[in-house]
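> what follows is a protein structure lacking sequence information:
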């Protein structure tokens, strides 16, 4: 079977909106990553950007199971000696409400230029409103 090459103009790109309120963090991130890559399309090719756009609202109300709220840790390094900073899920979501969901989605995308390009197609908002009404996004249930 030959490799499918789809011209960017021929790929139909849709907009979807997902309400993350009360949904589990990993399940939302896995579904969004699949939509961004275009895996649900018949013309899927792992080396092309043919996925759709996703708008996520109520990202601050996403939930985690078990005791992850206090035990799940996020780490980053400032670049200085001894600059390793660690935050729990609870602390991170209170400071930056969209960051846990963004980090989960980014971790599920391919690493490299394609993954960085795909990540630009997701828009995450902490509240229930978003400025992408003109694109007429279709709601998706998880």
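Sure thing, it's come through. All values reported here derive from a predicted model rather than from experimental measurement.
> going forward, measure contacts and count neighbours with C-alpha atoms only.
OK.
> residues contacting the top helix by length along the chain, please?
Criterion DSSP state H: the longest helix present in the chain is helix 25-37. With contacts defined as CA atoms under 8 Å, 6 or more residues apart in numbering, helix 25-37 is touched by 20, 40, 46, 49-54, 62-64, 101, 104-105, 108-109, 118-119, 121-122, 142.
> Produce a PyMOL select command limited to the buried residues of those.
Per 16 or more other CA atoms under 10 Å, the buried members of these correspond to this PyMOL selection:
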select buried, resi 20+49+50+51+52+53+54+62+63+64+101+104+105+108+109+118+119+121+122
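> try this one next to it:
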């Protein structure tokens, strides 16, 4: 008779939160969004589990200076619909960048996160600001440079 004493050990998420600050000035939208999603999911941590929420918060500054390649500034569109007939609003990248530059990065990262309750929780940990200033100075964030 064989008795298996091997038990699966699942490490609990640590309670210490990691804060990252990423400067989006002159960065490519797709490349920086994929790095943000990678860190938000916790894939850069040794204790990564796909179903566990990581204790990582990300602050993006200078979102109004994000760039895209090719003809995307004129051709990329963002659609919004209220559900009523004839209420479809279509805006180009330039229009959204002038009015709501934070929505561009949030929209790109949201598409790269899981489409379930975990993805919604992770998106709440992303803070995007259009300028250099942010109210999270007391957390002692880690400044990341993306090249």
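Perfect, I can see it now. Everything numeric in this text was worked out from a predicted model, so none of it was measured.
> sorry, back to before: the longest helix of structure 1 vs structure 2, average offset?
Here the mean offset of helix 25-37 of structure 1 against structure 2 after fitting is 0.6 Å, by mean CA distance after the TM-score superposition for structure 1.
> which parts of structure 2 are helices?
Assigned by DSSP H, structure 2 shows helices spanning 29-41, 72-75, 93-99, 101-112, 117-123.
> will you turn the ones you listed into a markdown table that also has distance to residue 83 of structure 2?
Formatted as a markdown table, the helices of structure 2 follow (distance: least, CA to CA, whole Å):
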| stretch | distance to residue 83 of structure 2 |
| --- | --- |
| helix 29-41 | 28 |
| helix 72-75 | 24 |
| helix 93-99 | 21 |
| helix 101-112 | 19 |
| helix 117-123 | 22 |
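> quick one: map residue 78 of structure 1 onto structure 2.
In structure 2, residue 78 of structure 1 lines up with residue 82, judged by TM-score structural alignment.
> and that match, what does it touch?
For residue 82 of structure 2, the contacting residues are residue 88, by CA under 8 Å, 6+ apart.
> pull up the distance across stretch 79-92 of structure 1, start to finish.
In terms of CA to CA, to the nearest Å, the two terminal residues of stretch 79-92 of structure 1 are separated by 20 Å.
> and that stretch, what's buried?
Buried, per 16+ other CA under 10 Å, within stretch 79-92 of structure 1: 89, 90, 92.
> distance check, residue 58 of structure 1 against residue 124 of structure 1.
In this view, residue 58 of structure 1 and residue 124 of structure 1 are 8 Å apart by CA to CA.
> ok, residue 51 of structure 2 - contacts?
Residue 51 of structure 2 makes contacts with residue 118, as judged by CA under 8 Å, 6+ apart.
> give me the aligned partner of it over in structure 1.
Under the alignment (TM-score structural alignment), residue 51 of structure 2 maps onto residue 47 of structure 1.
> no more questions from me, cheers.
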